[in-house]
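Novice: fold the following, please.
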Amino acid sequence: MFVAVHVGAGKHSDAKWNGYKKLCKKACARGMDLLRSGVDSNKVVVEVSKILEDSPLTNAGTGSQLTVKGTVECDASIMDSNGSGMGIGSVSGVTHPTELALQCLDELQKPKHTSFGRTLPRLLNGQSGVDLTGHPTCQDEQLITKESLAVHLYWKDAIANQTEVVTTGDRDIDETIASKTDVIEDTVGVICFDLKTISVGSSSGGPTMKPCGRIGPAAILGSGIHVQSINSSSSDSPTTPTITACCASGHGETIMERHLASKCCTLVQTHQGNVDSALCDALGSSDPPYVGVMLTVVSPDYAELGYAFGTDSMILGYASERNSGVIAERKGSTTMRGAVIM
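Specialist: Below is the predicted model of the structure:
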């Protein structure tokens, strides 16, 4: 059993660096508690995602970046190794978008939605998901934080006047604004294995000042998240991976253009299970895109966690019965690592 989380590939605030690390540790500990108690991987992904979505440190759920109109519109998705998956895009008034994605998946798998050969959808817009499930909603004010509003107002003024505001006088807010002066779309993600099924989830508020209705990779299966069975080229090899799962973060349009999560999973097979080689191939090393990925490979004998990023920083955590840890790194060049976690 294991759980792995990331709190985005982007440009993390120095002042909040330790806060991000503590958040990863808290989320992983909660995930392992649930796994030990027998909760299935999809539900663990949702419960761990709630911790990330509730934190004002992340761009997901509470504290999400605001649209050009100053509203909150979130994307989320969930997918598992049984072939099930659902994305929810541009949803308003939902504190836990990943939970809504799973509720939509569970509802649409019922016979009343699948009779007469009807195809299970893979993506719904936000209001459709709320209407389908009856999921409770809240006012935008409940999801907007002081800092997310400050960032929105900063960019609104800068765009209107074609100038940049130097400082607001509030250290915390100025630090947040400083961390948002590049294109940063710090989606969060969770990967979980309950010894039977691997599940992966993603959640994001998207980039600040995005147009209303924009749907990003956190809602798109194959782009923001992916789970794939790997065919062994050598069936008697004990180290050949069987399932790989990936979630991506960073510049959303790049992630979608490259179908990044799916590409990374496929490259693991291309490189015969070598995670570092697969990630290097996916991101390149000389001029990497402004994205990051977290990837796990699970075989009958081991589980390996890999990550790579071309952004300014990436922070992730993991926990299993074997070991646990938090990884928080700045970029020197494209950073890639692999570690056995189970």
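Novice: when you work out contacts or count neighbours from here on, use the C-alpha atoms and nothing else.
Specialist: Will do.
Novice: contact partners for the nearest residue to His259 once chain neighbours are set aside?
Specialist: When the adjacent residues along the chain are set aside, His259 lies closest to Ser223, with 4.1 Å between them (Cα to Cα, 6 or more residues apart in numbering). Residues counted as contacts of Ser223 (Cα atoms under 8 Å, 6 or more residues apart in numbering) are 217, 248, 255-256, 258-262.
Novice: ok, so of those residues, who is nearest Glu329?
Specialist: Comparing the contacts of Ser223 against Glu329 with Cα to Cα places Ala248 closest, at 16.3 Å.
Novice: in which helix or strand would I find the closest one?
Specialist: strand 243-250 (DSSP states H and E).
Novice: list the buried residues of the helix or strand that that strand is followed by.
Specialist: Next helix or strand after strand 243-250 toward the C-terminus (DSSP H and E): helix 252-258. Neighbour counts over helix 252-258 (16 or more other Cα atoms under 10 Å) mark 252, 254-256 as buried.
Novice: again with stretch 212-231
Specialist: By 16+ other Cα under 10 Å, the buried positions in stretch 212-231 come out as 215-230.
Novice: closest to Cys192 out of the residues you listed?
Specialist: Set against Cys192, the nearest of those by Cα to Cα is Val227 (11.2 Å).
Novice: and the host helix or strand of Ser90, what other elements does it pack with?
Specialist: Secondary structure assignment for Ser90, by DSSP H and E: strand 85-91. In this structure, strand 85-91 packs against strand 74-80, helix 97-108, strand 123-125, helix 126-133, with contacts taken as 3 or more Cα pairs under 8 Å, 6 or more residues apart in numbering; DSSP states H and E.
Novice: swap in 10 Å and give it another go.
Specialist: With contacts defined as 3 or more Cα pairs under 10 Å, 6 or more residues apart in numbering; DSSP states H and E, strand 85-91 has these neighbours: strand 74-80, helix 97-108, strand 123-125, helix 126-133, strand 198-204, strand 225-229.
Novice: to check against the first, give me the structure of this:
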Amino acid sequence: MKKLVFSIISCFLIMSCDMPVKKENSKEVENTIPADQKFGLVIHGGAGTILKKNMTDSLEKAYRLKLEEATKAGHKILADGGTSMEAVTAAINIMEDSPLFNAGKGAVFTHDGTNELDASVMDGKTLNAGAISGVTTVKNPIDLAVAVMDKSEHVMLSAKGAEQFAQEQGLEIVDPSYFYTERRFQSLQKIIDKEKTQLDHDDDKKVVFMDPYIKDSKFGTVGCAALDKYGNLAAGTSTGGMTNKRYNRIGDAPIIGSGTYANNATCAVSSTGWGEFFIRAQVAHDISAMMEYKGVTLQEAASEVIQKKVPALGGDGGIVAIDKDGNVAMEFNTAGMYRAHMNATGDLDIKIYKNN
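Specialist: Purely as a prediction, here's the structure:
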């Protein structure tokens, strides 16, 4: 009997040694991708008075090609198993490096003839976020926003302090002249000339900051929202702000909840438009909150906020967003919005005007 028991135990031990051991903490387990998991991303290059009649064929082609390049760059990262935050950063980097958009290289000028850059990012899984404002020497502001999120205990840094942090993190620093583009500089001169004309006809000799000439000189902000194969959402926004802005004005782009928001329970959103109103309406967070508390779809929430709430305050602009199931919204109340979307199957959709 003892020999029988010993034999049984021995056989059990041998079999146990041959059985594969499941490593719960292994990279393979962590990166298991559900076969039916959806992923995708959506980008914008700003909303505003974008009309076909005012666009040359060559300029329209340039915009479409750059939107395609940015979208495909972010999508490739997602398709290869990268994170939503990596995809968002890659897509925005491409638009920041282009003079076509009001972000990075193509940033608009302040009243004093400088370029002040703002950006923000948010991780939908952790609800961690990073933002920067008023930087003048950081080549890619969105990278600095990511660094603030990942490598500091803060959410938002500004101006000289943010630039010092960027240097400490080894980010690319450039001379402010890098951001000069003749197109943006001439836009500033036109607005200043109109202000002088207004001043000459004003008995009180007073110029209102938010005058009608400035109102339509704020568009071009870039942004991206993405869903990766692991079900995580992320969003980011980058801008040069408003042409002719004074007093170190800050818009919605670097404000978490206004210009950027992401939450795995609902959606990821990036905004573009008249920042003062997007801040007051907390546009990006409001869309997420409506989905969470009212149980409405992403499209229903986006339409309610952009077509009703923001205009009711007097503002205009738009958003791009993607929800936890991969559904996309590209909603705006202006004449046009540079936008593009690519889903898990690789279908690419690029539009500029209301319908195309």
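Novice: count of residues packed around the counterpart of Gly240 of structure 2 in structure 1?
Specialist: Gly240 of structure 2 maps onto Gly205 of structure 1 when the alignment is built from TM-score structural alignment. The local packing count at Gly205 of structure 1 equals 32, with neighbours defined by other Cα atoms under 10 Å.
Novice: wait, doesn't Gly205 of structure 1 sit right on Asp75?
Specialist: Yes - Gly205 of structure 1 is in contact with Asp75 according to Cα atoms under 10 Å; the separation is 6.3 Å.
Novice: now the common contact residues for the two.
Specialist: Shared contacts of Gly205 of structure 1 and Asp75 (Cα atoms under 10 Å, 6 or more residues apart in numbering): 60-61, 90-91, 97, 187, 215-216, 218.
Novice: need the buried residues of helix 252-258 of structure 1 in a markdown table (columns: distance to Val297 of structure 1).
Specialist: Listed next are the buried residues of helix 252-258 of structure 1 as a markdown table, based on distance: Cα to Cα, whole Å:
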| residue | distance to Val297 of structure 1 |
| --- | --- |
| Gly252 | 24 |
| Thr254 | 24 |
| Ile255 | 20 |
| Met256 | 22 |
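Novice: show me which of those residues is closest to His12 of structure 1.
Specialist: For His12 of structure 1, the closest of these turns out to be Gly252, at 16.9 Å, with distances computed as Cα to Cα.
Novice: from memory that closest one sits against Lys210, does it?
Specialist: No - using Cα under 10 Å, Gly252 of structure 1 makes no contact with Lys210, being 11.2 Å away.
Novice: so Ile14 of structure 2 versus Val138 of structure 2, what's the distance?
Specialist: Relative to Val138 of structure 2, Ile14 of structure 2 is positioned 62 Å away (Cα to Cα, to the nearest Å).
Novice: more crowded one of the two?
Specialist: Just comparing Ile14 of structure 2 and Val138: by other Cα under 10 Å the higher neighbour count belongs to Val138, 25 against 10.
Novice: so where do the strands sit in structure 2?
Specialist: Chain-ordered strands for structure 2, with DSSP state E as the definition, fall at 40-48, 117-123, 129-135, 156-158, 222-227, 233-239, 260-262, 267-273, 317-323, 328-332, 336-343, 348-353.
Novice: with structure 1 superposed, average distance for the second one?
Specialist: Superposed on structure 1, strand 117-123 of structure 2 shows a mean distance to its aligned partners of 0.5 Å (mean Cα distance after the TM-score superposition for structure 1).
Novice: starting at the chain centroid, how far to that strand?
Specialist: For strand 117-123 of structure 2, the distance between its averaged C-alpha position and the chain's averaged C-alpha position is 7 Å (Cα atoms, centre = their mean, to the nearest Å).
Novice: that strand to strand 233-239, inter-axis angle?
Specialist: The directions of strand 117-123 of structure 2 and strand 233-239 differ by 180 degrees, with axes from the mean of the first three to the mean of the last three Cα atoms, to 10 degrees as the criterion.
Novice: tilt between strand 117-123 of structure 2 and strand 267-273?
Specialist: Relative orientation of strand 117-123 of structure 2 and strand 267-273, computed by the same axes, to 10 degrees: 170 degrees.
Novice: what span of structure 1 lines up against strand 117-123 of structure 2?
Specialist: For strand 117-123 of structure 2, the aligned range in structure 1 is residues 74-80, judged by TM-score structural alignment.
Novice: circling back to that earlier point, what's the counterpart of the residue nearest to His259 of structure 1 in structure 2?
Specialist: Under the pairing rule here (TM-score structural alignment), the equivalent of Ser223 of structure 1 within structure 2 is Ser258.
Novice: how much space separates that match from Lys294 of structure 2?
Specialist: Distance of Ser258 of structure 2 to Lys294 of structure 2, computed by Cα to Cα: 19 Å.
Novice: equivalent analysis for Leu233 of structure 2, please.
Specialist: In this structure, Leu233 of structure 2 and Lys294 of structure 2 are 20 Å apart, going by Cα to Cα.
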